[in-house]
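A.B. asks: sequence plus the predicted model coming up.
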Amino acid sequence: MIALVLLGILVLVVGGCVCVVWAERGGPRWVRVVAAVTLGAGELLRRSGKNRRRDLDRPTGDGD
């Protein structure tokens, strides 16, 4: 079951990347929409990753 979920996520990621490349070459409107959603999701993930790293870099304040 977990393998099917991971496979589905992989298919969505690869499809999004294909749409980004196709949109850069002037694809149809739906491809440009999917590419914009893919790039937006990537930006959100990148921002949330920066916040997590920043939280890990903070000192804990326990005196060690």
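C.D. replies: Noted; the coordinates are in hand. This one's a predicted model, so the numbers in the text were calculated from it and none came from an experiment. Numbering: from 1, shown residues only.
A.B. asks: drop to CA atoms for contacts and neighbour counts, all remaining ones
C.D. replies: Will do.
A.B. asks: residue 53 is in what secondary structure piece?
C.D. replies: helix 29-57 (DSSP states H and E).
A.B. asks: buried set for that helix?
C.D. replies: Using 16 or more other C-alpha atoms under 10 Å as the burial criterion, the residues of helix 29-57 that qualify are 31-32, 34-36, 38.
A.B. asks: against that first model, consider the following:
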Amino acid sequence: MSEQKTNNSRRQLLKNIGLSVAAGAVVAGTTTAVQASTTETDKKDPKTKKGYHETQHIRDYYNTL
């Protein structure tokens, strides 16, 4: 009879591991969706300049050449 109890506890352990993995996958999926939506709003900002920007540290580097 003690063998039957051991099998039940092993089955319960495997069920818990499976549920933990599934919950982790759901959390990872929702985190990715939230990050994707915030990056889309950042791209719509008209104040953001694209391309080459000459700053003081770049001018200092050019002066060393």
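C.D. replies: Yep, that arrived. As the structure is a prediction and not an experimental result, all values here were calculated from the model.
A.B. asks: TM-score for this pair?
C.D. replies: The TM-score (TM-score structural alignment, normalised by the length of structure 1) is 0.52; 38 aligned residues with a C-alpha RMSD of 1.8 Å.
A.B. asks: related to what we said a few turns ago, quick one: the helix holding residue 53 of structure 1 aligns where in structure 2?
C.D. replies: Mapping helix 29-57 of structure 1 onto structure 2 (TM-score structural alignment) gives residues 3-31.
A.B. asks: mean deviation, the matching stretch versus structure 1?
C.D. replies: Comparison of stretch 3-31 of structure 2 with structure 1 after fitting gives an average deviation of 0.3 Å (mean C-alpha distance after the TM-score superposition for structure 1).
A.B. asks: just to revisit the earlier point, and the helix holding residue 53 of structure 1, what other elements does it pack with?
C.D. replies: Contact partners of helix 29-57 of structure 1 among helices and strands, from 3 or more C-alpha pairs under 8 Å, 6 or more residues apart in numbering; DSSP states H and E: helix 2-24.
A.B. asks: quick one: the helix it packs on to chain centroid distance?
C.D. replies: On the basis of C-alpha atoms, centre = their mean, to the nearest Å, helix 2-24 of structure 1 is displaced by 10 Å from the centre of the chain it belongs to.
A.B. asks: which neighbouring elements make contact with it?
C.D. replies: Judged by 3+ C-alpha pairs under 8 Å, 6+ apart, helix 2-24 of structure 1 is in contact with helix 29-57.
A.B. asks: chain center to the helix it packs on, what's the gap?
C.D. replies: On C-alpha atoms, centre = their mean, the centre of helix 29-57 of structure 1 falls 5 Å from that of its chain.
A.B. asks: what angle do it and helix 2-24 make?
C.D. replies: Taking axes from the mean of the first three to the mean of the last three C-alpha atoms, to 10 degrees, helix 29-57 of structure 1 and helix 2-24 form an angle of 120 degrees between their directions.
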